[in-house]
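Colleague: what follows is a predicted structure for the sequence shown.
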Amino acid sequence: MDINRVFLIVLDSYGMGAAPDADRFGDHDCNTLRSIVSSEEYLTPNMKRIGLFNIDGVDYLEGEADPIGAFARMQEKSMGKDTTTGHWEIAGIISQKALPTYPSGFPQEVIKELEQAFGRKILCNKPYSGTQVIHDYGQEHESTGALIVYTSADSVLQIAAHEAVVPLEKLYEYCRIARGIMKGKHSVGRIIARPFTGKYPNYERTPHRHDFSLLPPADTIIDALQKNDLATICVGKISDIFAGRGVGRYVPIEGNEDGMRKTIAEQAEDFKGLCFVNLVDFDMKYGHRRDTDGYARAATVFDSQLGAFMAGMRENDILMITADHGCDPKAPGTDHTREYVPLLLFGKKIRAGINLGTRTTFADIAATVADIFHVPFKTQGKSMTDKILL
């Protein structure tokens, strides 16, 4: 019997051990999963039952005697450890060349062009923590109207502005302008709007963040599904990451819990195709802020909601859980970490207890989804359907 629905949930930054090429990316003994399970706040019995702790390399936890799902670890082949390259690879595109990064800030010619286009001065222009940058530059921004522009270790240009100084739609307009400017050799993966509110020193970022992404250089699995009249429901920032291309329906969310509530709500809908979900809090709120206990609590809450999701699955549903990179809260600095990521597969049509070993690219997910729905799609990934489907 055909599979009707695939629910693909990306736990943003949920890595599980340094990839073989981690040194090349400035990472060494990084392991997001190992770090968060050390917290007393961590409890994920549902992921454990599927096979999370049975995955190759997890030698620091006791696995499930009889896992109810299939499982693997996946190695990224793309040249990057950021959201864009990770999701593109999950969706079938391997990036041979890293997107540009700016460890010393953006060149002055870029800043001048942005200032001229915005009609506002720019503050900061350095790699910075998102919460620290509004603390350090927020007052000057409020008094002058200048925009806070900063970056990170990722291929991003971020624009922070107080909602009382720059209305949301105006901030989004500035980001669209920047997206038009940042092209060619300066084609950063994402332009990110970072609105905040409050008074110094208690500024707070709002949930109105919006990503303006570089268009994928080729068709992704969501393009392929859409072209074959299959549903592509994108929950959370998936739509932003793919610049809206291939997105049949966008479901906005405010945080992980809301994301899972809305994903569970999608179970009640009748559709044939893919529901593609990103839960960004793991990365944004806890990984980058090096909050091990917070990350662990978020994993625990997700797992509780996962139990409800699993109970609501239909006969012809498949659940896939993975990640796009690591962000080890015990690693030095505040950046992403180059790690393996987990893959968990569950459903009544999935063979239980199958160890799929170490996959050499995240693109195996896209190849598998294409195979499940019998749609033509060109990718370097290899389908796993012959091993996982009953």
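Modeller: Received it, and whenever you're ready, just let me know what you need.

Colleague: CA only for contacts and neighbour counts going forward, please
Modeller: OK.

Colleague: how about the strands of the stretch 51-200 of the chain, start to end?
Modeller: Remark: strands assigned in the stretch 51-200 of the chain by DSSP state E, counting those that start in this stretch are 70-74, 122-127, 147-151, 156-162, 190-197.

Colleague: okay if I get those as JSON lines plus mean neighbour count and distance to Phe373?
Modeller: Converted to JSON lines, the strands of the stretch 51-200 of the chain look like this (neighbours: other Cα atoms under 10 Å; distance: least, Cα to Cα, whole Å):
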{"stretch": "strand 70-74", "mean neighbour count": "27", "distance to Phe373": "19"}
{"stretch": "strand 122-127", "mean neighbour count": "20", "distance to Phe373": "42"}
{"stretch": "strand 147-151", "mean neighbour count": "25", "distance to Phe373": "39"}
{"stretch": "strand 156-162", "mean neighbour count": "26", "distance to Phe373": "34"}
{"stretch": "strand 190-197", "mean neighbour count": "24", "distance to Phe373": "30"}
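
Colleague: and the comparison structure, right after this:
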Amino acid sequence: GEEHVRTGFPILYTSADSVFQLAAHQDVIPLRELYHMCEIARQMLTGDNAVGRVIARPFIGTPGSFTRTEHRRDFSLQPLGTTLLDLLKAEGKDVIGLGKIEDLFAGRGLTRRDHTETNSDGMKATLHWLEQDFNGLLFVNLVEFDMLWGHRRDSEGYAQALRDVDTWFAQVQEVMRPEDAIFFTADHGVDPTYHGTDHTREQVPLLAFGVPVRAGVNLGTRSTFADLGQTLAQAFAVGQLAAGTTFAHELGLL
């Protein structure tokens, strides 16, 4: 970080994931310029040189106390096949993405997007959209579990964030409609009590809730994340995805 501030050169690094990351101090390389660099890198890193995501990692502060900001942006490869979002949009359903969803799917398959940058903003936006009249999928990513507390191994911050979500979910239940179903899940483990900064190898949660959902069903250990996508595709009757085994019948969604 200190050398970057002195030279003005961006910091380039990778991790165990298929990512190419550019970090810069916001006072040295403005956000717009950093994003433009990432757009150029995204155009280059395709084909034989493809990586899943190019990530802009802005930070602030002084040597010894640098801090990442909430202005991270992901520039993803276009999905390689048809996604649940594509099927829903093609059938005229609303597909609303909150948080990083727009970035993760390279903007594809969405009808509306709200690029919330904090858990608090994401939770407020979720309540807002649940109070609107829409027919389709509200896809929410609460970004700070991963970005602020998981990778940074901040177990106290992570615990408080879980308490905040628990309190917020009581508000969610108040605005849910009889036809609404909510699914909680995650895309990887990131244990804040573990050493290092990489992802960790836990089974992720899969919880379903709502009036249409049959209670007390043990969904077991699924073989792929794609099972949830296939379940939603069947519940919405928009066709079948290439991967995944539905559990819509078990939940009484058909």
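Modeller: Yes, it's here. Only a predicted model underlies this, so the values are computations on that prediction, with no experimental measurement involved.

Colleague: sorry, back to before: in a markdown table: the strands of the stretch 51-200 of the first structure, plus distance to Cys275 of the first structure.
Modeller: Converted to a markdown table, the strands of the stretch 51-200 of the first structure look like this (distance: least, Cα to Cα, whole Å):
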| stretch | distance to Cys275 of the first structure |
| --- | --- |
| strand 70-74 | 19 |
| strand 122-127 | 34 |
| strand 147-151 | 31 |
| strand 156-162 | 26 |
| strand 190-197 | 23 |
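
Colleague: out of those strands, nearest to Leu274 of the first structure?
Modeller: strand 70-74 (19.0 Å; Cα to Cα).

Colleague: which one in the second structure is aligned with Val251 of the first structure?
Modeller: Matched across to the second structure, Val251 of the first structure falls on Asp114, judged by TM-score structural alignment.

Colleague: in the second structure, which spans are helices?
Modeller: 2-7, 31-44, 84-90, 101-104, 119-130, 144, 155-175, 226-236, 248-251 (DSSP state H).

Colleague: mean neighbour count added to these, as a markdown table?
Modeller: Shown next, in a markdown table, are the helices of the second structure (neighbours: other Cα atoms under 10 Å):
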| stretch | mean neighbour count |
| --- | --- |
| helix 2-7 | 12 |
| helix 31-44 | 16 |
| helix 84-90 | 19 |
| helix 101-104 | 21 |
| helix 119-130 | 17 |
| helix 144 | 20 |
| helix 155-175 | 14 |
| helix 226-236 | 20 |
| helix 248-251 | 16 |
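
Colleague: output those helices in CSV; the columns should cover distance to Thr200 of the second structure.
Modeller: Below are those laid out as CSV (distance: least, Cα to Cα, whole Å):
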stretch, distance to Thr200 of the second structure
helix 2-7, 29
helix 31-44, 27
helix 84-90, 27
helix 101-104, 20
helix 119-130, 21
helix 144, 16
helix 155-175, 14
helix 226-236, 20
helix 248-251, 29
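
Colleague: related to what we said a few turns ago, out of the strands of the stretch 51-200 of the first structure, the one nearest Arg176 of the first structure is which?
Modeller: Short answer: strand 190-197, nearest of those by Cα to Cα, at 8.0 Å.

Colleague: how about Ala161 of the second structure, what's its match in the first structure?
Modeller: With TM-score structural alignment as the criterion, Ala161 of the second structure matches Ala298.

Colleague: on that earlier part again, compare the helices of the second structure and give me the one nearest Thr67 of the second structure.
Modeller: Per Cα to Cα, nearest to Thr67 of the second structure of the helices of the second structure: helix 2-7, 12.7 Å.

Colleague: now do the same contact list for the closest residue to Trp149 of the second structure other than its chain neighbours.
Modeller: Once flanking residues are discounted, Trp149 of the second structure sits nearest to Tyr158: 5.3 Å by Cα to Cα, 6 or more residues apart in numbering. By Cα atoms under 8 Å, 6 or more residues apart in numbering, the contact set of Tyr158 of the second structure is 145, 149-150, 192.

Colleague: circling back to that earlier point, which among the strands of the stretch 51-200 of the first structure is found nearest to Ala363 of the first structure?
Modeller: With Cα to Cα as the measure, strand 70-74 is the member of the strands of the stretch 51-200 of the first structure nearest Ala363 of the first structure (9.3 Å).

Colleague: hang on, the earlier thing: and the match of Ala161 of the second structure, what does it touch?
Modeller: Ala298 of the first structure touches 256, 281-282, counting by Cα under 8 Å, 6+ apart.

Colleague: over to Pro10 of the second structure?
Modeller: Counting by Cα under 8 Å, 6+ apart, Pro10 of the second structure has contacts 4, 22-24, 29.

Colleague: which of the residues you listed are conserved in the first structure?
Modeller: With contacts defined as both residues aligned by TM-score structural alignment, their matches' Cα atoms under 8 Å, 4, 22-24 are the ones among these whose aligned partners also touch in the first structure.

Colleague: how about these, which pair is most distant?
Modeller: Across these, no pair lies farther apart than His4 and Leu22, at 11.4 Å, counting by Cα to Cα.

Colleague: what do these two both touch?
Modeller: Residues touching both His4 of the second structure and Leu22 (Cα under 8 Å, 6+ apart) are 10-11.

Colleague: quick one: the alignment partner in the first structure of Phe236 of the second structure from Tyr172 of the first structure, how far?
Modeller: By TM-score structural alignment, Phe236 of the second structure lines up with Phe373 in the first structure. As judged by Cα to Cα, to the nearest Å, Phe373 of the first structure and Tyr172 of the first structure stand 36 Å apart.

Colleague: repeat that for Met310 of the first structure.
Modeller: For Met310 of the first structure relative to Tyr172 of the first structure (Cα to Cα), the value is 37 Å.

Colleague: same question, Met74 of the first structure
Modeller: 35 Å.

Colleague: re earlier: want to throw the contacts of Tyr158 of the second structure into a markdown table with neighbour count and distance to Glu131 of the second structure?
Modeller: Listed next are those as a markdown table, based on neighbours: other Cα atoms under 10 Å; distance: Cα to Cα, whole Å:
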| residue | neighbour count | distance to Glu131 of the second structure |
| --- | --- | --- |
| Phe145 | 21 | 25 |
| Trp149 | 22 | 30 |
| Gly150 | 23 | 31 |
| Pro192 | 23 | 34 |
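
Colleague: looking at those, which one is closest to Val165 of the second structure?
Modeller: Phe145 (10.7 Å).

Colleague: map the closest one across to the first structure for me.
Modeller: Match for Phe145 of the second structure (TM-score structural alignment): Phe282.

Colleague: among the strands of the stretch 51-200 of the first structure, which is nearest Thr379 of the first structure?
Modeller: Nearest to Thr379 of the first structure among these is strand 70-74 (15.8 Å), distances taken as Cα to Cα.
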